[in-house]
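A.B. asks: Sequence and predicted structure, then a few things I'm wondering about:
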Amino acid sequence: MGNISEFGRLVLLGVPLGNPGDASDRLRETLATADVVAAEDTRRLARLARDLEITIPGRIISYFEGNEERRTPDLVDALRSGAVVALATDGGMPSVSDPGYRLVRAALDAGVPVTAAPGPSAVTTALALSGLPTDRFCFEGFPPRSGGARRSRFRVLAAEERTLVFFEAPHRIAATLADLADAFGAGRPAAVCRELTKTYEEIVRRPLGELAAWAADGEPRGEITLVVAGADPAAAPRPSDEVLRAAVTERETAGSSRRDAITAVATEYGLRRRDLYAVIHPPTAPPA
């Protein structure tokens, strides 16, 4: 490997969520000077450049979920040859539920410097606007698409005490809210944040049960970020056996042994290990 100073650099661009007025000076400068701009949607990038009244002289290529595996090696080669490569998604920071992680990891593995021109984030913007606690939160990205996997995941998250942030597609938001209301309780506070920073921005703050009915009455459109209050530890009952079994199964699927999975779940929910073991391995009745 050559000296790192011989390499170019990868710049992750925090692209406006919708309002071009949120573009930073560093974003403008990087777009105007990068050798290569890899964009999730080249048409959106062209529209952004027009809105910002800048010209992008570098080579523009598409870089999205369907081609990122194929195009990453070429971009790494360009970086190793000294090129400055900028990565732009449709909005927000690359690699946060958007293309980018694969390229970041490949660049770091190749010894190439990676930096960012930070900018808007749908996660923290929605969190701040939700009116829900912001001191501790976790980002869950997009929930599973299939109903069964989604409901299973929500059962595991039902006891999470931190505020939860999700992304969701408009055509799935009604089903997702209904599943959340079932798993978390219809009264759990939440907020649907739609079209953040855009002309038709809308923040709907209601309990999950009411939000599920609202979404079912008419499919919300646009980009959606969902914020859900964490569980109240003082009010939260012991998780159901079904939730506990799902939590153990999830850890086993991720590679943990049954013993380690039971220990981790017992610790997470404040249970005695032997009590959880009895849930996972219920005693069999003696033969009559």
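C.D. replies: Yep, it's here. Numbering: from 1, shown residues only.
A.B. asks: Please count neighbours and contacts with C-alpha atoms only from this point.
C.D. replies: Will do.
A.B. asks: buried stuff in stretch 215-225?
C.D. replies: Of the residues in stretch 215-225, those with enough neighbours to count as buried (16 or more other C-alpha atoms under 10 Å) are 215, 220, 222, 223, 224, 225.
A.B. asks: Which residues lie in contact with residue 125 in this structure?
C.D. replies: residue 196 (C-alpha atoms under 8 Å, 6 or more residues apart in numbering).
A.B. asks: measure it to residue 203 for me?
C.D. replies: The gap separating residue 125 from residue 203 is 11 Å, by C-alpha to C-alpha, to the nearest Å.
A.B. asks: Likewise for residue 157?
C.D. replies: Using C-alpha to C-alpha, one gets 23 Å for the distance from residue 157 to residue 203.
A.B. asks: returning to that earlier point: which of the buried residues of stretch 215-225 lies closest to residue 138?
C.D. replies: Of all the buried residues of stretch 215-225, residue 138 sits closest to residue 225, with 13.1 Å by C-alpha to C-alpha.
A.B. asks: Does the closest one touch residue 129 like I think?
C.D. replies: No: the pair residue 225 and residue 129 does not pass the contact test of C-alpha atoms under 8 Å, sitting 10.8 Å apart.
A.B. asks: this is the comparison structure:
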Amino acid sequence: MSESGKLILVPTPIGNLDDITLRAIVVLKQADMILAEDTRVSSKLMNHLSLEKKLTPHHKFNEHKSLGMVISKLNEGKTVVLISDAGTPGISDPGFLLVRACVENGIEVECLPGATALIPALAVSGLPTDRFVFEGFLPQKKGRQKRLKELSEETRTMVFYESPFRLAKALGQFAEFFGEDRNACVCRELSKFFEEIKRGTVTELQQYYTEHQPKGEIVIVLEGRPKKEKDQ
């Protein structure tokens, strides 16, 4: 058997396609196989970069079945690149199962630095950035209230992803579990033409987004519980 290949995770722009890195372009050009979360979405990036590359679907509905095929290619010495629709693979996107399989099979894994929505949102929020916790998407139904109750004791800044259709409801739940005056920042469509950043208390933000139905990708940055409040 030839020497094992390498899996490379390549972050892709979260909005503005020009945010792709020069190194990412080189890696995409040299890849033997490119796995894409949605080939239709990734084709737009390939066209923007003038890259003629075949894209192989790899998403949450088929990643279990495709693991064997990908590991086989890697064992043949191939360089396989994994990209998601936007951001860094494995962060609220497919990628974990494949990385774990590579680790278990002794296959090298590399991740390029690059785009992700949570860091820009945290940086512009105006909330403490020295310590934070990334929660991704909260459970939609089962376990949601339990998780919110657990997080009510969290003193670090919290970062969430949320659907625009559930944003106002989520902010209302934050007011219920964390307090109406808890500060937050809602970042919508980061790096895109209609980027919007709103800061205020969760109650103020809930009222705003109840009156203004949002669209696009949403990141919520939430202030942690004040330590003086926790110590009382």
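C.D. replies: Structure's in. What do you need? Being a predicted model, the structure only gives us computed values, none of them experimental.
A.B. asks: Can you tell me what residue 223 of structure 2 aligns to in structure 1?
C.D. replies: When the two structures are superposed using TM-score structural alignment, residue 223 of structure 2 falls opposite residue 229 in structure 1.
A.B. asks: And for that match, the neighbour number?
C.D. replies: 24 (other C-alpha atoms under 10 Å).
A.B. asks: quick one, what contacts it?
C.D. replies: Contacts were defined as C-alpha under 8 Å, 6+ apart; by that measure residue 229 of structure 1 touches 132, 133, 161, 162, 163, 164, 188, 189, 190.
A.B. asks: To what extent is the second one buried, counted in neighbours?
C.D. replies: In this case it means residue 133 of structure 1. The burial count for residue 133 of structure 1: 15, using other C-alpha under 10 Å.
A.B. asks: The third one now?
C.D. replies: Look at residue 161 of structure 1: counted by other C-alpha under 10 Å, it has 16 neighbours.
A.B. asks: give me the element the counterpart of it in structure 2 is part of.
C.D. replies: The alignment partner of residue 161 of structure 1 in structure 2, by TM-score structural alignment, is residue 155. Secondary-structure element containing residue 155 of structure 2, defined by DSSP states H and E: none, the residue being outside all helices and strands.
A.B. asks: Let's have the contacts of residue 229 of structure 1 in JSON lines, adding secondary structure and distance to residue 280 of structure 1.
C.D. replies: As requested, these are exported to JSON lines (DSSP: H, G, I helix; E, B strand; the rest coil; distance: C-alpha to C-alpha, whole Å):
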{"residue": "132", "secondary structure": "coil", "distance to residue 280 of structure 1": "35"}
{"residue": "133", "secondary structure": "coil", "distance to residue 280 of structure 1": "34"}
{"residue": "161", "secondary structure": "coil", "distance to residue 280 of structure 1": "24"}
{"residue": "162", "secondary structure": "coil", "distance to residue 280 of structure 1": "26"}
{"residue": "163", "secondary structure": "strand", "distance to residue 280 of structure 1": "29"}
{"residue": "164", "secondary structure": "strand", "distance to residue 280 of structure 1": "27"}
{"residue": "188", "secondary structure": "coil", "distance to residue 280 of structure 1": "28"}
{"residue": "189", "secondary structure": "strand", "distance to residue 280 of structure 1": "32"}
{"residue": "190", "secondary structure": "strand", "distance to residue 280 of structure 1": "32"}
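A.B. asks: Distance to residue 244 of structure 1 added to the residues you listed, as TSV?
C.D. replies: As requested, the contacts of residue 229 of structure 1 are arranged in TSV below (distance: C-alpha to C-alpha, whole Å):
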residue	distance to residue 244 of structure 1
132	27
133	26
161	16
162	19
163	21
164	20
188	20
189	23
190	24
